[in-house]
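Student: Sequence and computational prediction follow.
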Amino acid sequence: MEGRVAADVRERVNGRGYALPLLAAVAALLLGVLFYYPVATVFVDAVVVDGRLTFGPLLEVLTDDFYVGRVLGFTAYQAVLSTLLSVVLGLPGAWVLARFEFRGRATLRSVTMVPFVVPSVLVAAAFYATFGASGTLNAALSAAGLPTVDLLPSLSAILVAHAFYNAPLVTRVVAAAWESVDAGAVETARSLGASPRRAVRDVVLPQLMPAVLMGAALTFVFTFASFAIPLALGGSQYATIEVFIYSARRQLEYGRAASLAVLETGVSLSLMALYLRYERARATERRGARTLPRRPLVPDSWTRERVASRLAVAGYAAVVALVFLAPLASMLYASVTVEGRFTLDAYRFLLERQTAGAAFQVKPFPAIVNSLLFGAATLAVALPLGTAMGVLTTRRFRGRWLVDALSMAPLVVSGIVVGLGLLRGLVFGVEAFGYRFTVAGAVAIVAAHAVAAYPFVVRTVAPPLDRLDRALVESARALGASRARALVDVELPLVWPGVVAGAAFAFAISIGEFDATVILAEGGGSYTMPVAVERFIGRRLGPATAMGTVLLAVTAASFVVIERVGGEFRG
């Protein structure tokens, strides 16, 4: 013991014991500059007018029945309906993936998660290709001799698109909880005479309900702060609070935009605090528990229950194909057809726009190049920052929950609010020492993308770090390695798959980020592929789906490349 204390003292004297505090300071500085200062700038606009603290803009919104009743009320209403639909679609997937072992399970799990990483504006394009006036649904109805339908814009389209996007999240959260159900408690209930259904009702469901509620809470947060989908599929008739914030910003009504942002952020942060509390409790309660084994889908002997289970799995696979894959397939189909006839006119239009379009028009090649450059720059910022925060949030120290909450705040503050803050705080400039410091729009876009991506890096790096055998680290420390050296040489190599997964998420999120980008790229040449897709939607379906197909291909390729590079390093 005395030897260890002496070693710690020597380490601190040599400066090596301050590696983690220094890491925390650097991470805090980056978060402060890229996130907290810009968001604070937005909130100041809600309570300060001409340099005086008045609360005027905020009070004006809070006392306006239109904003509190119509805007906030409708936003919450569609978020509740979207959440219910997402839970209904997500729970069967959690049951299938958590309880059964079968060939193709990993593939089905991967396909189920595809919508979660698809850019939101791409979802909008896919739904236009499916449910629009000239979409595949109406084409199929016409071929069958049935009357066509007009589903866009509509609340139903918004709800289904939100479910497409968030049902996989419910599946992932609930499946993880289902796989962690205490098998001993179930066996005890059965030994005391409980039937299988009674054991599920009295033992399994109580353990799953917190996960269901938290999955629903996360879904509500994401659909409450959704922007691209209501903007594209709802129009002005079904505008949410995010759309009104964007509209107020375009009309230069920054006080009103900031006040609406305060309302939205307050709701989102409250629900995210509940989710983080659940996560901490779950990590403590489930550690060391024996979990339920998955059953084979094709057993040695058949019973009515097992036949029903197999039919249920087949039905879920059909739902996955219909709900999650059909819209994307419709988008691909629409990009190469016109009235059922194969053609590449949409892609030729993009090429013509590139060579002959006016200077103010969106061109495809700059959009692709900008997206790739922003993705690489985002990776350079978000991956180290997310890894550092993953390390910090898995260390045991007083107040760790506060660090975790502060680090995850970017997950619930919408991209519109972050983009507005970066515009007001960094792009417009900050006066200090008699000089006005400003940053270019492209730099601000990278900052917004890094803020959006880094929480996902934290969430992929932190769990394997938390499960790491601490004896390995202690052995390295006993052999003379400093904390920093043990982190670099022992911990990070063992959790490298999580780092690679975080890199893939960061790059894909940057490629598909739309909310902040559409604010920061407006009027400049820093537009990206999602912005290009949105500019085409509603004007010409063919070019929108063609640009969406290019965006989908680049996003998929980024996952493949990063996974291959990660595999080489892991080997």
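Tutor: Cool, got the structure. Residues are numbered from 1 along each chain as shown.
Student: Could you use CA atoms for every contact and neighbour count after this?
Tutor: Fine.
Student: Next up, the contacts around the closest residue to Thr545 other than its chain neighbours.
Tutor: Spatial nearest neighbour of Thr545, excluding adjacent residues (C-alpha to C-alpha, 6 or more residues apart in numbering): Ser335 at 5.0 Å. Neighbour list for Ser335: 344, 346-347, 542-546, 549 [criterion: C-alpha atoms under 8 Å, 6 or more residues apart in numbering].
Student: So which of those belong to helices?
Tutor: 346-347, 542-546, 549 (DSSP state H).
Student: what about the strands in the stretch 151-300 of the chain?
Tutor: All strands of the stretch 151-300 of the chain, identified by DSSP state E, counting those that start in this stretch, fall at 295-296.
Student: Show me the helices in the stretch 451-571 of the chain, by range?
Tutor: Remark: helices assigned in the stretch 451-571 of the chain by DSSP state H, counting those that start in this stretch are 470-478, 483-486, 492-494, 496-512, 515-520, 529-536, 541-570.
Student: Next, format those helices as TSV and append mean neighbour count and distance to Pro115.
Tutor: Compiled in TSV, the helices of the stretch 451-571 of the chain are given as follows (neighbours: other C-alpha atoms under 10 Å; distance: least, C-alpha to C-alpha, whole Å):
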stretch	mean neighbour count	distance to Pro115
helix 470-478	14	36
helix 483-486	18	38
helix 492-494	16	29
helix 496-512	25	12
helix 515-520	25	17
helix 529-536	24	16
helix 541-570	19	11
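Student: One more to weigh against that first structure:
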Amino acid sequence: MDRSVAGSKTGSDSSQATEAVSDSDGADGRTRGRLRELTERRSLPALAVASVAVLVVVFYYPVSTVFVDAVLIEGRLTLRVFRDILTDPFYFGELARLLAGNSPLAVAEAILTGNARLGIVGFTAYQAALSTVASVLLGVPLAYLLARYEFPGRETIRSVTILPFVLPSIMVAVGFYATFGADGTLNAALALVGLGPVDLLPSLTAIVVAHAFYNAPLVARITTAAWESVDASAVETARSLGASPHRAFRDVVWPQVAPSIFMGAALTFVFTFGTFPIVLALGGFELATVEVFIYRLIRDLNYAEGAALALVELAISLALLYGYLRYEAANTVESGGIRPQERRPLRPPSLSVRELLPRVGLAAYAVVAVVLFVAPIASMLYASVSGPTGLTLEHYRFLVERQTTGAAFQVRPGPAVRNSLLFGAAALAVALPMGVVVSVLTTRNYRGRTLVGTVAMAPLAVSGIIVGLGLLRGLVFGVEVGDWRLAVGGPLAIIAAHAVAGYPFVVRIVAPELDALDSQLTESARALGASRARALLDVELPLVWPAVVAGAAFAFALSVGEFTATAVLASGTGQYTMPIAIERFVGRRLGPATAMGVVLLVVTSVSFLLIDRLGGDRVGL
């Protein structure tokens, strides 16, 4: 064959092979592109389905297994337990007498003569109302200080305003005992000035003050954001039209700030209505709320009555939560395009009465705030390094000795810290993506969005005891599916309980930020061919990233400090955490409990503040 012909043939074959490879690569590229497009288009619905499945498996199913005990008695369906609870004055006071058919006149006479009974449910609502009032009275002045004044350390104070809310309840209880107990710092200070000791534990006052310690910073955080969103131009316009400063505040500022105060109060009432560790530690069974009495019934193995009472509590809590979400949706105000009011220096530029009076009031508030917010933590710190003979490190030495020489059945600090951190990280890995997905679902415009939000936020309203018991009796003990028995280990159940408790807070932080975004940004991305998931990843999440990181801080800190469900699930196992260790120590000596409380405080505070700093200043609930 001629060389030129052979070369031509070889070149032709090579060209055809190249074209074939090119066509093959092109086909593979198109296939990969279609697969990627399909994956992006289906990923968000798939994540939504996965989130719902996780919620059903680790929350709704376990909780439902507990509630079955309330209606299935000796193999028969009955509502007898509910009827007994609703008509028992021990639970519902005078309302129970009405439901039992008593004369309304007799009930009214009991109320007018002061002989009316509140019942367990009535007392729970009463202490929640008192706690809400105290939280608002303490939180609103702090919001005013942060929103209207500039001073050194303002950003740091703003950053730590939410820290008490994520501090473990058992640690706060130890701090209150160290402050207001018979041998606490308050009585020590009174003795220095010749005053007699006061006995505040157990008491309703201690419960209300402890609830204010938790929730006043929450009210302040929500109200501060609203106060900073007041348009200075509107205030200046009112003043230019002749309005006095008081009138401008009443007609312009108050209508914009009041909804946030009411939202903070409503959220506080929801939280304090379902309180458990604080009431149990500072009030005992003498001042039992619904949650504490559920714990007592379950501890006494009275599952039917405990489950029925828990279901009644759940109905009340869900109704409160639904009302709060409706009110929040109706009063959310867009903050874009406003000019916030300038902050005034905290040090008065003049000595006029007008300049001094607000600052004198803030100084008095600072004294009260130091006593209520700083004293419990400071007292715990002091108690951890003090003893009968003065300052000592004996309590920390006890922790070290327990770690190195403690018996296998004893609680040791090292495993407690390790378990808390591992459970926190694992719970965060579940709670954060669930919270983001639920935030997306609850910020889309469709009918029934509030109802979906209420169902998704139900873990806020359900007793941690019920969640822990449901996981124990369901997933830990095992579920029979045909010939198989499916069961999970104690650590997985604890992680599930922590994730369920943490993800609603991710939703409460991320959802408002997503809802406030300009919808045209997402629509533009979709018009350019981006899928819904791609628009979320490339446009929305980068814009709300500080809120996502702040939600992660909440989820992690709440997991590290979770006590209620963990107390149920860790019983009889070695999977104890730092809060459980504190509870075990406090039953013996207060000193080691305060030392362990300091360790927990350091771990919780450092982790939360680090993540919160990464997330920036956009944290709310």
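Tutor: Thanks, I have it. These numbers come from a predicted model, not from an experiment.
Student: what packs against the longest helix anywhere in structure 2?
Tutor: Assignment by DSSP H gives helix 3-55 as the longest helix of structure 2. Judged by 3 or more C-alpha pairs under 8 Å, 6 or more residues apart in numbering; DSSP states H and E, helix 3-55 of structure 2 is in contact with helix 413-442, helix 532-535.
Student: hey, which of the ones you listed is tucked in deepest?
Tutor: Among the helices and strands packed on helix 3-55 of structure 2, helix 413-442 has the highest mean neighbour count (mean count of other C-alpha atoms under 10 Å), at a mean of 22.
Student: how big's the offset between that helix and structure 1?
Tutor: Compared with structure 1 after fitting, helix 413-442 of structure 2 has a mean deviation of 1.3 Å; criterion: mean C-alpha distance after the TM-score superposition for structure 1.
Student: Could you do stretch 133-145 of structure 2 as well?
Tutor: Following the fit onto structure 1, the mean deviation recorded for stretch 133-145 of structure 2 is 1.3 Å by mean C-alpha distance after the TM-score superposition for structure 1.
Student: Could you pull out the buried residues of that stretch?
Tutor: 133-136, 138-145 (16 or more other C-alpha atoms under 10 Å).
Student: What residues in structure 1 pair up with that stretch?
Tutor: Counting by TM-score structural alignment, stretch 133-145 of structure 2 pairs with residues 84-96 of structure 1.
Student: re earlier: and the helices of the stretch 451-571 of structure 1: which comes nearest Ala28 of structure 1?
Tutor: With respect to Ala28 of structure 1, and counting by C-alpha to C-alpha, the nearest of these is helix 483-486 at 18.3 Å.
Student: Can you add distance to Ala228 of structure 1 and give the helices of the stretch 451-571 of structure 1 back as CSV?
Tutor: Output for the helices of the stretch 451-571 of structure 1, formatted as CSV (distance: least, C-alpha to C-alpha, whole Å):
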stretch, distance to Ala228 of structure 1
helix 470-478, 44
helix 483-486, 42
helix 492-494, 36
helix 496-512, 11
helix 515-520, 7
helix 529-536, 8
helix 541-570, 14
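Student: ok, and the closest non-adjacent residue to Ala581 of structure 2?
Tutor: Nearest one to Ala581 of structure 2, counting by C-alpha to C-alpha, 6+ apart, is Val411 at 6.1 Å.
Student: quick one: what's aligned to the one you found in structure 1?
Tutor: By TM-score structural alignment, Val411 of structure 2 lines up with Val362.
Student: what's the burial count for that match?
Tutor: Residues lying near Val362 of structure 1 (other C-alpha atoms under 10 Å) number 22.
Student: Output the contacting helices and strands for the longest helix along structure 1.
Tutor: Of all segments of type helix in structure 1, defined using DSSP H, the longest is helix 254-286. With contacts taken as 3+ C-alpha pairs under 8 Å, 6+ apart, helix 254-286 of structure 1 sits against helix 37-47, helix 56-62, helix 205-224, helix 241-250.
Student: what angle separates that helix from helix 241-250?
Tutor: Comparing the axes of helix 254-286 of structure 1 and helix 241-250 via axes from the mean of the first three to the mean of the last three C-alpha atoms, to 10 degrees yields an angle of 150 degrees.
Student: where's helix 254-286 of structure 1 relative to the chain centroid, distance-wise?
Tutor: Here helix 254-286 of structure 1 is found 15 Å from its chain centre; the criterion is C-alpha atoms, centre = their mean, to the nearest Å.
Student: Now do Thr393 of structure 1 against Leu472 of structure 1, distance only.
Tutor: The spacing between Thr393 of structure 1 and Leu472 of structure 1, counted by C-alpha to C-alpha, to the nearest Å, is 19 Å.
Student: still on that earlier bit, looking at the contacts of Ser335 of structure 1, spot the one nearest Glu264 of structure 1.
Tutor: Using C-alpha to C-alpha, Ala544 is the member of the contacts of Ser335 of structure 1 that sits closest to Glu264 of structure 1, with 30.2 Å.
Student: residues touching the aligned partner of that closest one in structure 2, list them.
Tutor: Alignment note (TM-score structural alignment): Ala544 of structure 1 maps to Ala593 of structure 2. Counting by C-alpha under 8 Å, 6+ apart, Ala593 of structure 2 touches 174, 384, 581-583, 585-586.
Student: about what we covered before: these two touch, right, the residue nearest to Ala581 of structure 2 and Pro579?
Tutor: No: between Val411 of structure 2 and Pro579 there is no contact under C-alpha atoms under 8 Å: 11.2 Å.
Student: Give the aligned equivalent of Ile207 of structure 2 in structure 1.
Tutor: Match for Ile207 of structure 2 (TM-score structural alignment): Ile158.
Student: Just give me the match in structure 2 for Arg483 of structure 1.
Tutor: By TM-score structural alignment, Arg483 of structure 1 lines up with Arg532.
Student: before we move on, what about Ile416 of structure 1?
Tutor: In structure 2, the residue matched to Ile416 of structure 1 (TM-score structural alignment) is Ile465.
Student: Any idea how many residues pack against that match?
Tutor: Using other C-alpha under 10 Å: Ile465 of structure 2 sits among 24 other residues.
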